[in-house]
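kindly return the folded structure for what I paste below:
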Amino acid sequence: MPDEYIRLLSGFSACDVADGLQNVYGLSDGGYFPNLSERSCKNGKSVVGRAYTVLFAPASDPRPAVNYIDAIPEGSVVTLAYTPELQTTMAPYTYVNNAIFGGLMAGRAQFQGASGTVVFGRVRDVDEFESLHYPVYSYGLGATASKGVVKPVAVGVPLDIVTCAAVPQEPAAGEGAGSCHQRRRTTMRIESGDYIVCDAHGMVRIPTANVDMEKLISYIKSSIEADQLVARDIARGEPAEASKKRYRSALSK
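As a prediction, this is how the structure comes out:
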């Protein structure tokens, strides 16, 4: 059965969804996962689907490798990530230089009806992604396959993505106000089945278990309408802040 929420979310940008998650559910990160780059796109449209999660671990991991590529559910976003010890908060955000997704896998995923792929690591065969018109997002690019280095060990499991934030700290003696920052290591989780929305801005995840989809989508629609009215006022030369207050104050949360 077609997923109606996928159809509705396809009309929104990643920014629209992030605004909704921030304003309705108080998520300061808006569900946005940083540092991903668009390697191929879907004609400028948003890529939307349910997360089909795949966990990669070192080749030495005692768990056997799993075949994830031949069981992709239709309408899913294939989401690949490493175990935390293979992740880093600094670019290139993983210690693995090998690619874990390429052209052949993209072709197979597309045949099964996947909406796209997100890789918290490296990919290769970008020209094949483009020729297939298959959307792919990743941290980086690689040229070497993953054989003997890492392997997929689990499907449909939570993925913990290591990232960081620059957190303002109280300045030390002799430092100017606001000059002291500390990088804080944080972890963001993607659950199997979460809704994923990607576009040129990157990826936003909707934590499905904690979100009323009807409420979120209704807010996003109202927010877009309000922004259109603000944009109209700005084009007429009216003050932006007054216009935002006029239209955004009416949004229901």
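
C-alpha from now on. contacts and neighbour counts both.
OK.

you'd agree residue 113 is up against residue 77?
No - using CA atoms under 8 Å, residue 113 makes no contact with residue 77, being 9.5 Å away.

looking at the two, which is more packed in?
A count of neighbours by other CA atoms under 10 Å puts residue 77 above the other of residue 113 and residue 77, at 30 against 14.

doesn't the more buried one belong to a strand?
Yes - going by DSSP: H, G, I helix; E, B strand; the rest coil, the assignment for residue 77 places it inside a strand.

this one next, for a side-by-side:
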Amino acid sequence: MTSSLEELKKYSTCEIADALLKLGQGPWGGYIPDIELWSPAYCQGDTRIVGPAFTVKMVEKSDTTSPTPKEHFVDAAHEGSVVVISAPPDVKNAVWGGLMSARAKAKGVKGVVIDGRVRDLSEHRAMNFPVFARSHSILPQNAFVRPSELQVPITLSTISPVVVYPSDIIVADLDGIICIPKDLVESVILNCAKYVAIDDQCMKAIQQGKGVKETFAKYRGT
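Sure, this is the predicted structure:
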């Protein structure tokens, strides 16, 4: 799997989404919408993280029926993983802060993807730790929500049908976030290699003055 993850680093989330759609992973192609890069810089740079999902489900603090994990979720996260957090919808507090990034980085976690809010932006950026989130906040986690279940399937975004399972592969970069089912990784890599080569030919032709329609007909067959 390590070599496969290295191969995936060659391809953008856009290219991977195209591959998943061609493989029949519709209607969203694994895309998790409306989550953006906040650290090391907001929506700029060449940050790209690739790794197996370590999933965390948050619930509202008032929820007394859901289970409670035996250890802090960042302590439980695996080296080389991407922590993926599902927060209750519409909460205004952050679920990730600077201390969590410090611990995650020390453990060798690749980064965090948050279906919710983050705080302490300057701290994450000073650590150069990759943080992708829906938005930001100044309010803390523990006053409003709490961790409930670790390494369970989670659905990110109220509008996306994508379910992230533990050990699915997460790829996140400037363009967005995508989840690759772990049994499709090799097929995605082969598909990306094929169609990126075709698009490279299209780009050269268009830059040389060829029309889009004729170029697509020649190289894409459409």
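
in which helix or strand does residue 220 of the first structure reside?
When elements are assigned from DSSP states H and E, residue 220 of the first structure belongs to helix 213-235.

mean deviation of the helix or strand following that helix from the second structure?
Counting by DSSP H and E, the next helix or strand C-terminal to helix 213-235 of the first structure is helix 240-248. Superposed on the second structure, helix 240-248 of the first structure shows a mean distance of 1.9 Å to its aligned residues (mean CA distance after the TM-score superposition for the first structure).

what residues in the second structure pair up with helix 240-248 of the first structure?
Mapping helix 240-248 of the first structure onto the second structure (TM-score structural alignment) gives residues 212-220.

okay, how far is it across the matching stretch, tip to tip?
Start to finish, the residues bounding stretch 212-220 of the second structure are 11 Å apart (CA to CA, to the nearest Å).

do the same with stretch 22-32 of the first structure
OK, stretch 22-32 of the first structure end separation, CA to CA: 10 Å.

and that stretch, how far from the chain's centre?
13 Å (CA atoms, centre = their mean, to the nearest Å).

what comes up buried for it?
Within stretch 22-32 of the first structure, the residues scored as buried using 16 or more other CA atoms under 10 Å are 23, 24, 30, 31, 32.

stretch 39-49 of the first structure now?
By neighbour count with 16+ other CA under 10 Å, stretch 39-49 of the first structure contains the buried residues 39, 40, 41, 42, 46, 47, 48, 49.

the strands in the second structure, which residues?
31-32, 36-39, 48-60, 82-86, 94-96, 111-118, 131-136, 145-150, 154-155, 163-164, 169-173, 176-180 (DSSP state E).

tabulate the ones you listed in CSV, adding columns for distance to residue 124 of the second structure.
Supplementary listing: these in CSV, determined by distance: least, CA to CA, whole Å:
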stretch, distance to residue 124 of the second structure
strand 31-32, 22
strand 36-39, 6
strand 48-60, 15
strand 82-86, 15
strand 94-96, 10
strand 111-118, 10
strand 131-136, 7
strand 145-150, 21
strand 154-155, 25
strand 163-164, 24
strand 169-173, 16
strand 176-180, 19
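
so which of the ones you listed is nearest residue 72 of the second structure?
strand 145-150 (8.2 Å; CA to CA).

quick one: that closest one aligns where in the first structure?
With TM-score structural alignment applied, strand 145-150 of the second structure matches the range 150-155 in the first structure.

trace residue 115 of the first structure over to the second structure, please.
With TM-score structural alignment as the criterion, residue 115 of the first structure lines up with residue 110 in the second structure.

for residue 132 of the first structure, same thing?
Under the alignment (TM-score structural alignment), residue 132 of the first structure pairs with residue 127 in the second structure.

surely that match touches residue 102?
Yes - between residue 127 of the second structure and residue 102 there is a contact under CA under 8 Å: 7.5 Å.

the strands of the second structure: which one's closest to residue 190 of the second structure?
Of all the strands of the second structure, strand 176-180 sits nearest to residue 190 of the second structure, with 13.5 Å by CA to CA.

list the helices and strands that closest one packs on?
Strand 176-180 of the second structure sits against helix 13-22, strand 31-32, strand 36-39, strand 169-173, with contacts defined as 3 or more CA pairs under 8 Å, 6 or more residues apart in numbering; DSSP states H and E.

for residue 75 of the second structure, which of the ones you listed is the nearest?
With CA to CA, the closest approach to residue 75 of the second structure among those belongs to strand 169-173: 19.7 Å.

in the first structure, which residues correspond to the closest one?
With TM-score structural alignment applied, strand 169-173 of the second structure matches the range 195-199 in the first structure.

which residues are in contact with that stretch?
Residues outside stretch 195-199 of the first structure that contact it (CA atoms under 8 Å, 6 or more residues apart in numbering): 6, 9-10, 13-14, 17, 38, 41, 44-51, 77, 203-208.

again with stretch 5-12 of the second structure
48, 49, 50, 51, 173, 175, 189, 192.

redo the buried residues of stretch 39-49 of the first structure as a markdown table? Include distance to residue 147 of the first structure.
Below are the buried residues of stretch 39-49 of the first structure laid out as a markdown table (distance: CA to CA, whole Å):
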| residue | distance to residue 147 of the first structure |
| --- | --- |
| 39 | 22 |
| 40 | 24 |
| 41 | 27 |
| 42 | 29 |
| 46 | 32 |
| 47 | 29 |
| 48 | 30 |
| 49 | 29 |
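
quick check: angle from the helix holding residue 220 of the first structure to helix 240-248?
If you take axes from the mean of the first three to the mean of the last three CA atoms, to 10 degrees, helix 213-235 of the first structure sits at 140 degrees to helix 240-248.

farthest pair in the buried residues of stretch 22-32 of the first structure?
The span of the buried residues of stretch 22-32 of the first structure, defined through CA to CA, is set by 24 and 32 at 14.9 Å.

quick one: the residue lying farthest from the centre of the second structure from residue 202 of the second structure, how far?
The outermost residue of the second structure relative to its centre, with distances by CA atoms, centre = their mean, is residue 209 at 36.3 Å. Look at residue 209 of the second structure and residue 202 of the second structure: by CA to CA, they are 11 Å apart.
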